[in-house]
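Novice: Predicted coordinates and the sequence they were generated for:
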Amino acid sequence: MSTAAPRTAGPDHLWSVDEHLDDILATVRPLEPIELHLLDAQGCVLVEDVTVPVSLPPFDNSSMDGYAVRVADVAGASERYPAALEVVGDVAAGAAGLLHVGPGQAARIMTGAPLPPGAETVVPVEWTDGGLGEGPATGMRARSLAPEGATGQVNVYRPAEARAHVRAKGSDVRAGDRALAAGTVLGPPQISLLAAIGRGTVRVRPRPRVVVLSTGSELVQPDEELRPGQIYDSNSFALTAAARDAGAIAYRVGAVADDATTLRDTIEDQLVRADLMVTTGGVSVGAYDVVKEALSYAGDEDEPGSGVEFRKLAMQPGKPQGFGSVGPDHTPLLALPGNPVSSYVSFELFVRPAIRTLMGLTDVHRPRVRAKLTADRALTSPRGRRQFLRGRYADGTVTPVGGAGSHLVAALARANALIVVPEDAESVAPGTEVEVVLLG
């Protein structure tokens, strides 16, 4: 995987949110395209237009069970004066060597079966006696036809216009049309279309493999017993789920204790399955900030240019951030703060766009809208910091959820948006129009 080198700045440089994001997106490169079978390509992005090789449907076919007839033979048909036609045979789906429908004749036809030569329209079985000579087919018998292979006579009780209940050849797509454009994300409907036009493989950018690991000797896995001073590891679960939501194949690594050698070894072990590494915790200025201790190096002779730069950003939450590359392939690594809200907000702002860039998408950001702030009191924000507050957005308004604390996981679970308070604002009054990042 090809990556550019991140920018570097002095240790006292305060990076803006936009500077940090621009550096990430200028460094990360889309993954190289590969050819994949259809089901393996789900969630991937097409790298080339797909042209229709054969029209859909490939032939005129019936949209109903009924009888293929000539229009003139059923003109004026009614229940009192039905059109009596000779049944010359059956046309089933997949039939080949079609029989011919001549004047005064009808062919019993099934849904999806090709319209036989000579026939101009289809009358549904409900408009006939089903070839049983017992009056119009109704109720349970409305879906019944005379026994397969039987010939004889059918009474038709209603006229039909030309090509009624006929799916025309090419009415869905025609040979030579563009079925899907480059840049399309392949979901179930797109895969269905590809299969329908006979494509078994497609050329796509693969879904990026993202490895998520959290750090901290205090972290315990869910379902284990908490001891004094311990907390459950929620960040690795949240970020792994967020990476999958962004389109990645994500792997969660159990929490790594506060030991730089162990962390470095764990990262090296995980590189074999990583297009992007994400760590959480250990990026501040504390005595046990293990990520900073383990990764703040310029690399060695075997890995020139590798290493992670730790930065201070003019944002809240999420001031401490790390970004760089590790390993012989210079795998991008984003180091996020350990507080749950800081970690998740940082993911949405920086990691998600990186994942979408690896996928080859052009629109990598969450949608943003303007909304009216509804709140009991004015929002306060530190000057010089861009603040991201959890909010609930609906019908053009947004309401703050929970406080500003970066540990408030319950409030985060109720939020579907981030309220953006710009760097030059210290207070935002209720009723003010604000920028909102939509998370749903």
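Specialist: Received the coordinates, thanks. Numbers count the residues shown, from 1 in each chain.
Novice: From here on, just use CA atoms for contacts and neighbour counts.
Specialist: Fine.
Novice: Residue 61: neighbour count?
Specialist: 23 (other C-alpha atoms under 10 Å).
Novice: The helix or strand hosting residue 358 - contacts with which helices or strands?
Specialist: For residue 358, the host element (DSSP states H and E) is helix 352-359. Under the contact criterion of 3 or more C-alpha pairs under 8 Å, 6 or more residues apart in numbering; DSSP states H and E, helix 352-359 touches helix 17-27, helix 235-246.
Novice: here comes the other one, which I'd like you to weigh against the first:
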Amino acid sequence: MSDAKNVPGAAATPRAPMMPMEEALERLLSQVTSLGRTESVTTPLARGRVLAQDLVSPLDVPPYDNSAMDGYAMRAADVAALGGEGAVLPVSQRVAAGSVPQPLQPGTAARIFTGATVPEGADSVLMQEQCEAIADATGASGGLGQVRINGPLTVGLHIRRRGEDLRVRQPVLSAGMRLNAASLGLAATAGAAALTVAARPRVALFSTGDELVLPGQPLGPGQIYNSNRTTLHALLLAMGCEVRDLGIVPDSLEATRAALREASKDADLILSSGGVSVGEEDHLKPALEREGRLDLWQIAIKPGKPLAFGEVTSTGGRTWFIGLPGNPVSSFVTFLLFVRPVLLRMQGATQLTPRALPLRAEFTWTKADKRREFLRAKLSDVGGLQLFGNQSSGVMSSAAWADGLIDLPPGSTVAPGQVLRFIPFNELF
């Protein structure tokens, strides 16, 4: 698409200075607020959702002292009184998980299995590998036999104490956190069959450009397949969104305005890729100015300099809009850096920025740029960082190959062994 400076007769317009990434993100997040909608979701289906209400444990977990091993429950003092290792105790009861034991008779042991309630009076469990079962010919133990102690015994050995995981009325999960498999398991441990989570943001997605063709269709002269549609759709689903795909919008002002009005009917956010420059065929800027408002920013990052942010208000509501660059890696990276935190803010999440790891470079980079760069890199077998050879914003294979992004400050070069800030994709997806 052409640039306005190359249009015959176009007046030269001074370029505004590029905006630091932190400032752009602060502007976005200062305007977007939580949607405030919640719903109840069955706990096993809540992975990736943002918790909307604190979860407090209604019980102690575990709810009773239980055995961490298959073995024998006993009193440590009884064994010590018989000389410690080598002592023999009669077995007075058998305790399986889910059964209710009798208090332990003094001077006896109870056969016990993992997860079973420790009998009242027992203060230790010795694993069966350190015990020897002995038949009782006298029948004094009611056919349960005897046990010889062949290992050291201490008070509390192999007993899981009541409430050692959770205490009744203890906060379990905090509102604003994104739920993963472990947190859902913890919720289930506390007996939560369902969780109150933020409702899914409704996002309308479209791409602009007459040169774009959907995968599966034949390519004509000057056409390319629309990869951004697939990439952004997948990223939106990973962020827990409901996606309405409006496809490819033709390069015309009226078509772009119509798409914005249609998208704003039931969307919380409109997301587009391409057409955020100021060329003759870039219609998003004038379309947004007629249907609402638009800020067009030049961000001091590479890849992904142009970013559009605004809102559609012409249909009587307020629907946020973010326009991403058309180059596939630029679109991918700017989604992760800007759209992702916006979607998290809409869901009331408390952690909006990803965590980065300090890792050593296994490459040389001499192409210092005045912008902050996000290089596609892979983890080596020894925990270092390897760089994809072609860092062009049009080479999507760099993103598919990589494990994450190197966050390189402006004006930086890299030498092998240098510690860099690395953001793994598993922090972002």
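Specialist: In hand now; what should we look at? Fair warning: this is a prediction, and the values are worked out from it, not measured in the lab.
Novice: Give me the TM-score for this pair.
Specialist: TM-score for the superposed pair, counting by TM-score structural alignment, normalised by the length of the second structure: 0.77. Supporting figures: 399 aligned residues with a C-alpha RMSD of 3.8 Å.
Novice: mean distance, the helix holding residue 358 of the first structure to its aligned residues in the second structure?
Specialist: Superposing on the second structure and averaging over aligned pairs (mean C-alpha distance after the TM-score superposition for the first structure), helix 352-359 of the first structure comes out at 2.1 Å.
Novice: that older thread, select, out of the helices and strands packed on helix 352-359 of the first structure, the one closest to residue 42 of the first structure.
Specialist: Nearest of these to residue 42 of the first structure, taken as C-alpha to C-alpha: helix 235-246 at 12.8 Å.
Novice: tell me what the closest one is packed against?
Specialist: Using 3+ C-alpha pairs under 8 Å, 6+ apart: helix 235-246 of the first structure touches strand 209-215, strand 249-256, helix 340-346, helix 352-359.
Novice: Flag every buried residue along the following helix or strand past the helix holding residue 358 of the first structure.
Specialist: Next in sequence after helix 352-359 of the first structure, counting helices and strands by DSSP H and E, comes strand 368-373. Neighbour-count burial for strand 368-373 of the first structure flags 371-373 (criterion: 16 or more other C-alpha atoms under 10 Å).
Novice: Only the buried residues of the helix or strand containing residue 295 of the second structure, if you could.
Specialist: In this assignment (DSSP H and E), residue 295 of the second structure forms part of strand 292-298. Under the neighbour-count criterion of 16+ other C-alpha under 10 Å, strand 292-298 of the second structure has 292-294, 296-298 buried.
Novice: Stretch 253-273 of the second structure now?
Specialist: So for stretch 253-273 of the second structure, counting by 16+ other C-alpha under 10 Å, buried means 253, 256-257, 259-261, 263-264, 267-273.
Novice: Looking at the buried residues of strand 368-373 of the first structure, which one is closest to residue 169 of the first structure?
Specialist: residue 371 (48.4 Å).
Novice: Pretty sure the closest one sits against residue 436.
Specialist: Yes - counting by C-alpha atoms under 8 Å, residue 436 is a contact partner of residue 371 of the first structure at 6.7 Å.
Novice: who touches both of those two?
Specialist: residue 398 (C-alpha atoms under 8 Å, 6 or more residues apart in numbering).
Novice: picking that back up, turn the buried residues of strand 368-373 of the first structure into CSV, including distance to residue 213 of the first structure.
Specialist: Output for the buried residues of strand 368-373 of the first structure, formatted as CSV (distance: C-alpha to C-alpha, whole Å):
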residue, distance to residue 213 of the first structure
371, 35
372, 38
373, 36
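Novice: Give me the aligned partner of residue 112 of the first structure over in the second structure.
Specialist: By TM-score structural alignment, residue 112 of the first structure lines up with residue 115 in the second structure.
Novice: and its match, how many neighbours?
Specialist: The burial count for residue 115 of the second structure: 20, using other C-alpha under 10 Å.
Novice: quick one: contacts for it?
Specialist: 66-69, 97.
Novice: quick one: it from residue 379 of the second structure, how far?
Specialist: Going from residue 115 of the second structure to residue 379 of the second structure by C-alpha to C-alpha, to the nearest Å gives 41 Å.
Novice: Check residue 360 of the second structure too.
Specialist: For residue 360 of the second structure relative to residue 379 of the second structure (C-alpha to C-alpha), the value is 10 Å.
Novice: Overlap of the contact sets of the two?
Specialist: Here residue 360 of the second structure and residue 379 have residue 385 as joint contacts, going by C-alpha under 8 Å, 6+ apart.
Novice: Quick check: residue 323 of the first structure vs residue 215 of the first structure, distance?
Specialist: 16 Å.
Novice: Compare neighbour counts for those two and give me the winner.
Specialist: residue 215 (26 against 23).
Novice: Hmm, that one is touching residue 255, no?
Specialist: Yes - assessed by C-alpha under 8 Å, residue 215 of the first structure is found in contact with residue 255 at 5.2 Å.
Novice: what ranges do the helices span in the second structure?
Specialist: 21-31, 76-81, 181-189, 227-238, 253-264, 284-291, 328-334, 340-346, 397-401 (DSSP state H).
Novice: And the fifth one, what does it pack against?
Specialist: Right, the one you point to is helix 253-264 of the second structure. By 3+ C-alpha pairs under 8 Å, 6+ apart, helix 253-264 of the second structure packs against strand 242-249, strand 269-273, helix 284-291, strand 306-312.
Novice: Do a quick rundown of the strands in the stretch 101-250 of the first structure.
Specialist: 105-109, 121-124, 152-156, 166-167, 178-180, 201-205, 209-215, 219-220, 231-232, 249-256 (DSSP state E, counting those that start in this stretch).
Novice: Make CSV from the ones you listed and add distance to residue 12 of the first structure to it.
Specialist: CSV is the format used below for the strands of the stretch 101-250 of the first structure (distance: least, C-alpha to C-alpha, whole Å):
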stretch, distance to residue 12 of the first structure
strand 105-109, 79
strand 121-124, 79
strand 152-156, 88
strand 166-167, 69
strand 178-180, 49
strand 201-205, 39
strand 209-215, 25
strand 219-220, 31
strand 231-232, 33
strand 249-256, 29
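Novice: Residue 173 of the first structure corresponds to which position in the second structure?
Specialist: Residue 173 of the first structure maps onto residue 166 in the second structure, by TM-score structural alignment.
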